[in-house]
Each structure stands twice: as structure tokens, then as C-alpha cells.
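Novice: Any chance you can model this:
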Amino acid sequence: MDILRIILVILHFVGLSMLLGGFLVQVRAIGQGKGTVVRVMIDGALTQLITGLLLVATIEMGDLYDLDNWKIAVKLLIAVLITVLVFVYRKKDPAPSWALWAIGGLTLANVIVAVAWR
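Specialist: Below you'll find the predicted structure:
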């Protein structure tokens, strides 16, 4: 079970990199009013959501340690919001700048919750 958890954590970080990297690539285009939701952002959001759910499931099944359910709920809410935004605006060319900034900001917020919430 521990190897599975480690693989899921790695994939969760890969999803984060895809989502945040896709946003950062679009920052210049957002400033010019030409930003779009690129495919890597969609894949990253789905990877984050799925691996996050699987991580919680493996931790609960293995009874490794107690999870903070409020923290998990906040992270899940943020991940769902990000996923909804990338799917709603994936075909809009250009996507509204507020939506792209929200995707980037919510992604950063999810990292802050993961790291700073003790």
C-alpha cells in the first residue's frame, strides 16, 4: 500500500506541474487578451482531482494516520472549482482573463492549503 501511496503522490505532483505550468505559459497571452485553457491544464486538473481522491482513499483504507477532514474538504472544493473552470472555458478562444487567473490562483491556493494547513 505504501508503494501505491508514493506513486499517487508523485502523480499528484505531476498533475500540479501540468496545471500550474499550463497557466504560467498562458500569462503573457492573458495580458494580451488571447489566453486559452490549454490541453495540459485539463489533464493536470483531472490528474490532481483523481490522484487526490485516490490518495485519501488509500490513506483511509490503510489507516496510516488521521486525516484532517476539513482540510481535505477545502482541497476537494478547490480542485472541483479548478476542474469546472478548465472544462467550461476549454473551448472559448480566448478564454476570459478572470477565468485563467482564477485557475492559476486557485491552484496556488490549493498548494498553500496543502503545505500551510497543519
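Novice: make it CA atoms for all contacts and neighbour counts henceforth
Specialist: Noted.
Novice: Next secondary structure after whichever helix in the chain runs longest?
Specialist: The longest helix of the chain (DSSP state H) is helix 2-31. Once helix 2-31 ends, the next helix or strand along the chain (criterion: DSSP states H and E) is helix 39-62.
Novice: same for that next one, what does it pack against?
Specialist: helix 2-31, helix 69-88 (3 or more Cα pairs under 8 Å, 6 or more residues apart in numbering; DSSP states H and E).
Novice: Here is the second sequence; please produce its structure so I can put it next to the first one:
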Amino acid sequence: MDPLIHAMIGLHIIGIAALLGGFLTQMKAMGKGEARMVPSMLHGALTMLVTGMALVGLHRAQGDAVNTFKIGLKLSLLVVVLALVYLNRDQEEGERVGTAAFGTVGALTTADVFIAVLWT
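Specialist: Predicted coordinates:
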């Protein structure tokens, strides 16, 4: 079961990289008010959701203790990020994502990473 858990962790990190990487590539455009939710942000958030749920299930199947409060907090942040990205993903050429919504995606994603790493 450990190789499967490690594979899911790797995919989870790839999802984080896609979401955060998509955000970081749009930082310069955000300063100009022209930021867009790129497809990699949506795909990264969905990857994080699916692999995160799989990781919780795999750990529970092994009988490992799971911190449900931590997982619930991370899931809540990810659902907000996913909603913001999904609702703003298909903007017309003239429409741009608001700086507040775009900045919130970056801040919540970063908070999600720090919760995962620092909360033991």
C-alpha cells in the first residue's frame, strides 16, 4: 500500500505545482489588472482534490490516524479555490479576473501548502 500512497503524494504535489504555477505565471498580469485563470489552475485544483481524497482513504484503509480537523480545513480552502477558479475560468477576451479574486486564489493555495507542511 505504501507505493500507492507515495504515488498519490507525488500526484498531489504535481496538482499543487500546476495550481500555484498557473497563479505565479499570471502575477505580472495581475499587477496590470489583466490576470486570467489559466486551465492549469483548474486542472491542478481538481488533481489536488481527487488525490487528497484518495490519500485520506488510503491512510484510513491502513488504519492510520487521520487528523480530520486539518483535512477539513485544507478541503475547505481547496473548495473555495476551486470555486473561484471554476467560476472565473472562461472569461471573454475583454473580461479579466478581479485582482481580489485572483489574489485570494494564490493566498489560499499558499495557506493550504503551509498547513500541509507545518501542521504535524
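Novice: among the helices and strands packed on helix 39-62 of structure 1, which is nearest Thr58 of structure 1?
Specialist: helix 2-31 (6.7 Å; Cα to Cα).
Novice: hang on, the earlier thing: can you state the residues of structure 2 onto which the longest helix of structure 1 aligns?
Specialist: Residues 2-31 of structure 2 are where helix 2-31 of structure 1 lands when matched by TM-score structural alignment.
Novice: Quick one: distance of the matching stretch to the chain centre.
Specialist: Relative to the centre of its chain, stretch 2-31 of structure 2 is centred 7 Å away, using Cα atoms, centre = their mean, to the nearest Å.
Novice: swap in stretch 86-93 of structure 2?
Specialist: 18 Å.
Novice: That one: which residues count as buried?
Specialist: Buried residues in stretch 86-93 of structure 2, counted by 16 or more other Cα atoms under 10 Å: Tyr86, Asn88, Arg89.
Novice: dump the residue contacts of the last one.
Specialist: With contact taken as Cα atoms under 8 Å, 6 or more residues apart in numbering, Arg89 of structure 2 is in contact with Arg36, Met37, Val38, Pro39, Leu42.
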